[in-house]
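Undergrad: quick one: sequence and predicted model below, then my questions.
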Amino acid sequence: MSSTTTPLGTRPDLDAEEAGTRRRVLDLIASDGPVSAAELAAHLDLTAAAVRRHLALLEGEGQIAVHDGRAAGSPAKRGRPAKRYVVTSDGQAALSQQYSELASQALRFLAEVGGADAVRDFAARRVQELETRHADALAEAGADLSRRAEVLAEGLSDDGFAASARPVPGGMAIQLCQGHCPVQAVAAEFPELCEAEARAFSRMLGVHVQRLATLAHGGHVCTTNIPIIPVRPSTT
């Protein structure tokens, strides 16, 4: 992660309104990316010129980058394809409001005095709170797995993960995408955090899920594949 990342809203040439709009653009790219300038303009009710200005500045600061492939399931089109943007590691740093090095130091100490099992126990305890926090909303969602994935994505967004639930072409799966991770830098060093979260998603949704990519290990989003099958009743 670059040490020269410019926090949003701190540049002297940006007034508060401009900084706020730029933050909205970055947030939307994090949650919906890869996304085009036209899609951003429509969602944010901005002119194409205004969006392009924000995109140019964010790209110049290294906080976003042009995605190097078509969006999943998008048909091939003639002519030059529209640029689609994703958030970079510097953009993730700008979004994060937490000081991750302190957390990393604490986990290093925990690993030193308690071993790998202590780190795994901590990760498991951390996601227990996640499960408890969203249990009622998931219960109200019923047995429909698509709806449960949507509710989980909404809850994760409220937690600061910029999450969305995206159907996979063919209708056999949903991808739960998290465009922001407040503990990304810590999880890069301690993958136990990501592993425990994926296991929690399996328990919360009632199906075996598969992690396809994580922000902590180079993905532009954390992507979890959710197969569309009926929720199995608990036997415990």
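TA: Looks like it came in fine.
Undergrad: alpha carbons only for contacts and neighbour counts from here, please
TA: OK.
Undergrad: longest helix of the chain, counting residues only.
TA: helix 116-141 (DSSP state H).
Undergrad: any buried residues in the helix or strand immediately after that one in the chain, and which?
TA: Sequence-wise, the next helix or strand downstream of helix 116-141 (DSSP states H and E) is helix 145-158. For helix 145-158, a neighbour-count test (16 or more other CA atoms under 10 Å) marks 145-146, 148-157 as buried.
Undergrad: export the residues you listed to CSV and tack on distance to R80?
TA: CSV is the format used below for these (distance: CA to CA, whole Å):
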residue, distance to R80
L145, 38
S146, 34
R148, 38
A149, 35
E150, 33
V151, 37
L152, 36
A153, 33
E154, 34
G155, 37
L156, 36
S157, 33
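Undergrad: ok, and here's another one to check against it:
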Amino acid sequence: MPATAAEVLLDGHRATRDRVARSILDHGPSSAADLASRLGLTAAAVRRHLDSLAAAGLVESREQRVYGSRGRGRPAKVFALTESGRDAFYQAYDQLAADALRWISESVGGGPAGEEAVAAFARARFAKQGQRYQGSLEQVAAEQRAEALAEALSADGYAATVRRVPSAAAAKAPAGAQLCQHHCPVAHIAEQFPQLCEAETEVFSQLLGTHVQRLATIAHGDGVCTTYVPASGAAPSPAAVREPGAVPTAGTSPNESARPRGGTSHD
């Protein structure tokens, strides 16, 4: 049966709305102006689609975070995917991945052996990803490797950025950095299998040539995955990155080891 004009218009509206949602998924929280520029749409059209997505519970608005001194006027509004919005993209993939990791765990008897089997898989997966990034990082100076890593991660859909953080110990000390991943393709799987986050952190440390500290993860309910990268020769310190204005997400917790390890379903 040929589609009616109304159906064609409706399908076109849905396709554009999906593009808006996908852009937020790939690039992290975005303003209507950013989305309009990125997608080649008018700001008014983007706002209509955002209203539809918000009404469906797929996106939510929040104030844009501002670091340092804030100028006059109200902070810009950005739109981020809700848990339901993320689920709409990854539900089927997540179930398949979770089933596969659970099979790996159970195939060696579960328990500590199962956890280690999943961890071995996670280390192998992220090591392979790290090998692809190695060349790019070797081409820049050590102090610019965080930015190079963020660029490589963004190319893989993690929407990564870097913010330099001054040392709390001395004003003239070199700045560390916060590597922020505004999107995580495996966030829902990492809720059940934190070995994925741990392996990724290990690879970051190897690529950057320093011990890094994971402060927050999307998998544990934070808005952004945040990793502190100390300045060359400096030791990571929770106190140094928890000074006012230093941590970009609320509810961060540097004590990842206190959280239970995965291997069981949270369904």
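TA: Right, received. Where do you want to start? Everything numeric here is computed off the predicted structure, so don't read it as measured data.
Undergrad: now, which of the buried residues of helix 145-158 of the first structure sits nearest G62 of the first structure?
TA: S157 (23.9 Å; CA to CA).
Undergrad: which residue in the second structure lines up with the closest one?
TA: Aligned by TM-score structural alignment, S157 of the first structure pairs with S154 of the second structure.
Undergrad: how about its match, nearest residue that isn't a chain neighbour?
TA: Distance criterion CA to CA, 6 or more residues apart in numbering; nearest residue to S154 of the second structure, sequence neighbours excluded, is A160 at 5.2 Å.
Undergrad: spit out the contact partners of that neighbour.
TA: 150-151, 153-154, 179-183 (CA atoms under 8 Å, 6 or more residues apart in numbering).
Undergrad: now do the strands in the second structure.
TA: 59-63, 77-81, 160-165, 176-181, 213-216, 225-229 (DSSP state E).
Undergrad: what's the most buried one of these?
TA: Using mean count of other CA atoms under 10 Å, the stretch among the strands of the second structure with the greatest mean number of neighbours is strand 225-229 (a mean of 26).
Undergrad: so which bit of the first structure is that one matched to?
TA: Alignment note (TM-score structural alignment): strand 225-229 of the second structure is matched to residues 222-226 of the first structure.
Undergrad: which residue is the nearest non-sequential neighbour of L81 of the second structure?
TA: Closest to L81 of the second structure by CA to CA, 6+ apart is V59, at 4.3 Å.
Undergrad: in stretch 128-143 of the second structure, which residues are buried?
TA: 130, 133-134, 137.
Undergrad: just the closest of those to V20 of the second structure, please.
TA: Y133 (28.7 Å).
Undergrad: the closest one: what's it in contact with?
TA: Applying CA under 8 Å, 6+ apart to Y133 of the second structure gives the contacts 149, 152.
Undergrad: and for A127 of the second structure?
TA: Neighbouring residues of A127 of the second structure by CA under 8 Å, 6+ apart: V203.
Undergrad: equivalent analysis for G91 of the first structure, please.
TA: Counted by CA under 8 Å, 6+ apart, G91 of the first structure has contacts 5, 26, 62-64.
Undergrad: nearest to L40 of the first structure, of those?
TA: Using CA to CA, these come closest to L40 of the first structure at L26, 9.9 Å.
Undergrad: how near is V212 of the second structure to S232 of the second structure?
TA: Counting by CA to CA, to the nearest Å, the gap from V212 of the second structure to S232 of the second structure is 11 Å.
Undergrad: of these two, which one has the most company?
TA: Ranked by neighbour count (other CA atoms under 10 Å), V212 of the second structure and S232 place V212 first, with 23 against 14.
Undergrad: for that one, which non-adjacent residue is closest in space?
TA: Spatially, and ignoring its direct neighbours in sequence, V212 of the second structure is nearest to V229 (5.0 Å; CA to CA, 6+ apart).
Undergrad: pretty sure the one you found is touching P174, no?
TA: No - if you go by CA atoms under 8 Å, V229 of the second structure and P174 don't touch, sitting 11.7 Å apart.
Undergrad: where along the second structure do the helices fall?
TA: For the second structure, the helices defined by DSSP H cover 5-27, 32-39, 43-55, 83-107, 111-138, 145-155, 187-192, 195-208, 238-241.
Undergrad: for the last one, buried residues please.
TA: Residues 240-241 are the ones in helix 238-241 of the second structure that count as buried (16+ other CA under 10 Å).
Undergrad: now that helix: which residue numbers in the first structure?
TA: Under TM-score structural alignment, helix 238-241 of the second structure corresponds to no residues of the first structure.
Undergrad: distance between that helix and the chain's centre?
TA: 21 Å (CA atoms, centre = their mean, to the nearest Å).
Undergrad: same deal with stretch 187-196 of the second structure?
TA: In terms of CA atoms, centre = their mean, the centre of stretch 187-196 of the second structure is found 13 Å from the chain centre.
Undergrad: got it, and stretch 15-31 of the first structure?
TA: Distance, centroid of stretch 15-31 of the first structure to centroid of chain: 16 Å (CA atoms, centre = their mean).
Undergrad: can you check stretch 166-176 of the first structure too?
TA: Centroid separation between stretch 166-176 of the first structure and its chain, computed with CA atoms, centre = their mean, is 17 Å.
Undergrad: next: stretch 169-185 of the first structure.
TA: Centroid separation for stretch 169-185 of the first structure versus its chain: 6 Å, with CA atoms, centre = their mean.
Undergrad: could you do stretch 20-37 of the first structure as well?
TA: On CA atoms, centre = their mean, the centre of stretch 20-37 of the first structure falls 12 Å from that of its chain.
Undergrad: neighbouring contacts of it?
TA: Contacts for stretch 20-37 of the first structure (CA under 8 Å, 6+ apart): 8-9, 40, 44, 48, 51-52, 54-55, 58, 64, 67, 71, 82-87, 91, 95, 162-164, 177-180, 221.
Undergrad: residues contacting the nearest residue to L101 of the second structure once chain neighbours are set aside?
TA: Of all residues not flanking L101 of the second structure in the chain, V118 sits nearest, at 6.4 Å (CA to CA, 6+ apart). V118 of the second structure makes contact with 101, 104-105, 193, 195, according to CA under 8 Å, 6+ apart.
Undergrad: that'll do, ta.
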